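Trainee: sequence first, predicted model second:
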Amino acid sequence: MTFGALGVPSSLVASLEKRGITEPFPIQTATLPDTLRGRDVLGRGRTGSGKTLAFSLPLVARLADGGRARSRTPRALVLAPTRELATQIADTLGPLAAAAGLSHTVIFGGVGQNPQVNALARGVDVVVACPGRLEDLLGQGALRLDQIEITVLDEADHMADLGFLPGVKRILDKTPRGGQRMLFSATLDNGVDVLVKRYLSDPVTHSVDPASS
């Protein structure tokens, strides 16, 4: 199986090939046909299973046909539990976004917020964020989430372990109900199942690892 055969646009396949990525991982093979069609997806897989590309490819492919990013109104949101993971996601997503003419920025705490606020003011298509700093900036009016078309929750179980789920719910409540949502998690413990029931619409479930792994 190839990325092209799964429905990934040729420009994104070329971007992957430049980085030596030619064969999809099982989580990508399983989820891409559904996510590229706009379905809500629950992906079960451990860290290192290839989840980041599994959601980055459909996110970029589906936004590529839209208009230009407007100030403070991103079109896609990826939530991650830690700044390290948020940075890794941005590193994977960045070349794909560039190939599609999309812009992105990363938002997390522990650093000055002004560069993040300025990036949002210029307009970005995709925001990769940790919940705490994102809520701070939402409260300050630095961005709105009412134009979000695609939302991704990565490592939702880790977010639950860190106590982020109340904030995640407040954030998701600000996104439009009709948008596509993808949730990736190794387990459905500690309230992750509640997120699935409340925010995903008729999701397709794909598990590539047993929960015990």
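Mentor: Perfect, thanks for sending it. Residues are numbered from 1 along each chain as shown.
Trainee: alpha carbons only for contacts and neighbour counts from here, please
Mentor: Noted.
Trainee: following the lengthiest helix in the chain, which helix or strand comes up?
Mentor: For the chain, the helix with the greatest residue count under DSSP state H is helix 83-99. Per DSSP states H and E, the first helix or strand lying C-terminal to helix 83-99 is strand 104-107.
Trainee: elements contacting that following strand?
Mentor: If contacts are counted by 3 or more CA pairs under 8 Å, 6 or more residues apart in numbering; DSSP states H and E, strand 104-107 sits against helix 83-99, helix 114-122, strand 126-129.
Trainee: could you pull out the helices for the protein?
Mentor: Counting by DSSP H, the helices of the chain are 10-18, 26-35, 51-63, 83-99, 114-122, 131-139, 156-161, 165-172, 192-199.
Trainee: which of those helices sits most buried?
Mentor: helix 51-63 (a mean of 23; mean count of other CA atoms under 10 Å).
Trainee: what angle do it and helix 10-18 make?
Mentor: Counting by axes from the mean of the first three to the mean of the last three CA atoms, to 10 degrees, helix 51-63 lies at 150 degrees to helix 10-18.
Trainee: before we move on, back to that, possible to save the helices and strands packed on strand 104-107 as JSON lines with distance to residue 56?
Mentor: Converted to JSON lines, the helices and strands packed on strand 104-107 look like this (distance: least, CA to CA, whole Å):
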{"stretch": "helix 83-99", "distance to residue 56": "6"}
{"stretch": "helix 114-122", "distance to residue 56": "20"}
{"stretch": "strand 126-129", "distance to residue 56": "10"}
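Trainee: go through these and name the closest to residue 180.
Mentor: With CA to CA as the criterion, residue 180 lies closest to strand 126-129 of the helices and strands packed on strand 104-107, at 13.9 Å.
Trainee: just checking, what packs against the closest one?
Mentor: Helices and strands touching strand 126-129, by 3+ CA pairs under 8 Å, 6+ apart, are strand 76-79, helix 83-99, strand 104-107.
Trainee: so the longest one versus helix 10-18, what angle?
Mentor: Per the same axes, to 10 degrees, the angle that helix 83-99 makes with helix 10-18 is 120 degrees.
Trainee: helix 83-99 - contacts with which helices or strands?
Mentor: On a contact count with 3+ CA pairs under 8 Å, 6+ apart, helix 83-99 meets helix 10-18, helix 51-63, strand 104-107, strand 126-129.
Trainee: for those, which one sits closest to residue 196?
Mentor: helix 51-63 (16.2 Å).
Trainee: let's bring in a second one:
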Amino acid sequence: MARFIRYEDLFAILNEGRSTVRTEIARADAFVVARPGGGGIRLGGEVVKNDAQLAAWFATVPTPAPAQAHSVARRMVTARADARVILGGKMGVLSDPADAYDGAMPGIVEEAILTLDAAKPLVVLGAFGGAARDIAIALDLLAPTFTVPRTKQHGSYAPAIKKVGRLGSRLPSGLRSALCDVADDDRAEQTAFQVATIIGKWLTSEKLGS
């Protein structure tokens, strides 16, 4: 979360993308534009110039638990985004500490649920593995044979994947074939073109009411 980033690192990130990227930080229930400026980092109408000032800026709002903070940010992004593309994601394999996740489900699973609940385009790149592969299987975009063996997982993982599966009817029938194809494609550059085409058609069909 941005709250834990060092001033020096945040400044470097913002400076690197200053000409091409608009960066906004989720704080409390709002997004705040962040960019280099004023001899430091401009956060909305304020300027911070060191770690202490950055920490003080974040401290002006309550600090939620990490899982809650992530969920709030995901809901905010869902409301702002036109579509979502997911790949990878933690699977809660208990024997791998790096695969652990906070909260009731992996973040990428929550993002999938929020997106489909909001009736927005969701493209699942299951071929890259992780929780996204299980999401693709649950949505019938990949066959069950794509499931990979794994040791015991967090108890909340399987119910979360089943919850995603119950939203499969939200996928447009006219795009299901294309969604299946892209879910099984790990060619990064070609996949990018496919994703753009799918999202464009999905958004167009919504505008036409079909």
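Mentor: In hand now; what should we look at? For clarity, every value in this text was computed on a predicted model and none was experimentally measured.
Trainee: TM-score for these two?
Mentor: In this superposition the chains share a TM-score of 0.28, using TM-score structural alignment, normalised by the length of structure 2; 108 aligned residues with a CA RMSD of 6.1 Å.
Trainee: pull the longest strand from structure 1.
Mentor: strand 180-185 (DSSP state E).
Trainee: out of the helices and strands packed on strand 126-129 of structure 1, which gets nearest to residue 27 of structure 1?
Mentor: helix 83-99 (15.9 Å).
Trainee: any idea how many residues pack against residue 196 of structure 2?
Mentor: 13 (other CA atoms under 10 Å).
Trainee: what is the longest strand of structure 2 by residue count?
Mentor: Longest strand in structure 2 by number of residues (criterion: DSSP E): strand 30-37.
Trainee: what packs against it?
Mentor: Counting contacts by 3+ CA pairs under 8 Å, 6+ apart, strand 30-37 of structure 2 packs against helix 7-16, strand 23-27, strand 40-43.
Trainee: pick the most deeply packed of the ones you listed.
Mentor: Most buried among those, given mean count of other CA under 10 Å as the contact rule, is strand 40-43, at a mean of 18.
Trainee: now the angle from the longest strand of structure 1 to helix 26-35?
Mentor: Going by the same axes, to 10 degrees, strand 180-185 of structure 1 makes 160 degrees with helix 26-35.
Trainee: show me which residues of strand 180-185 of structure 1 are buried.
Mentor: Judged by neighbour count using 16 or more other CA atoms under 10 Å, the buried positions of strand 180-185 of structure 1 are 180-185.
Trainee: may I ask you to confirm that residue 151 of structure 1 is in contact with residue 63?
Mentor: No: the criterion here is CA atoms under 8 Å, and residue 151 of structure 1 misses it with residue 63 at 11.8 Å.
Trainee: ok, back up a step: of all the helices and strands packed on strand 30-37 of structure 2, which lies closest to residue 85 of structure 2?
Mentor: Closest approach to residue 85 of structure 2 among those (CA to CA): strand 23-27, 18.7 Å.
Trainee: and the angle from the closest one to strand 30-37?
Mentor: Using the same axes, to 10 degrees: strand 23-27 of structure 2 against strand 30-37 is 140 degrees.
Trainee: need the contact partners of strand 23-27 of structure 2.
Mentor: Strand 23-27 of structure 2 has contacts (CA atoms under 8 Å, 6 or more residues apart in numbering) with 2, 14, 31-35, 58, 61, 73, 76.
Trainee: and which of the residues you listed is nearest residue 87 of structure 2?
Mentor: For the contacts of strand 23-27 of structure 2, the nearest to residue 87 of structure 2 is residue 73 (18.2 Å; CA to CA).
Trainee: check which helices and strands the longest strand of structure 1 sits against.
Mentor: For strand 180-185 of structure 1, the packing partners by 3+ CA pairs under 8 Å, 6+ apart are strand 41-44, strand 150-153, helix 156-161.
Trainee: please name every helix or strand in contact with the first one.
Mentor: To tie it back to what came earlier, the one meant is strand 41-44 of structure 1. For strand 41-44 of structure 1, the elements it packs on are helix 26-35, strand 180-185, strand 204-207, judged by 3+ CA pairs under 8 Å, 6+ apart.
Trainee: hmm, back to that, looking at the helices and strands packed on helix 83-99 of structure 1, which is nearest to residue 192 of structure 1?
Mentor: Taking the helices and strands packed on helix 83-99 of structure 1 one by one with CA to CA, helix 51-63 is closest: 16.9 Å.
Trainee: who are the packing partners of the closest one?
Mentor: Partner elements for helix 51-63 of structure 1 (3+ CA pairs under 8 Å, 6+ apart): helix 26-35, helix 83-99.
Trainee: would you turn those into TSV with distance to residue 44 of structure 1?
Mentor: Below are those laid out as TSV (distance: least, CA to CA, whole Å):
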stretch	distance to residue 44 of structure 1
helix 26-35	8
helix 83-99	17
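Trainee: so for residue 194 of structure 1, which of the helices and strands packed on strand 41-44 of structure 1 sits nearest?
Mentor: strand 180-185 (11.8 Å).
Trainee: and the angle from the closest one to helix 192-199?
Mentor: Using the same axes, to 10 degrees: strand 180-185 of structure 1 against helix 192-199 is 180 degrees.
Trainee: ok, now which ones touch residue 37 of structure 2?
Mentor: Taking CA under 8 Å, 6+ apart as the test, what residue 37 of structure 2 contacts is residue 47.
Trainee: tell me how far residue 84 of structure 1 lies from residue 91 of structure 1.
Mentor: Between residue 84 of structure 1 and residue 91 of structure 1 the distance is 11 Å, computed by CA to CA, to the nearest Å.
Trainee: which helix runs longest in structure 2?
Mentor: helix 188-208.
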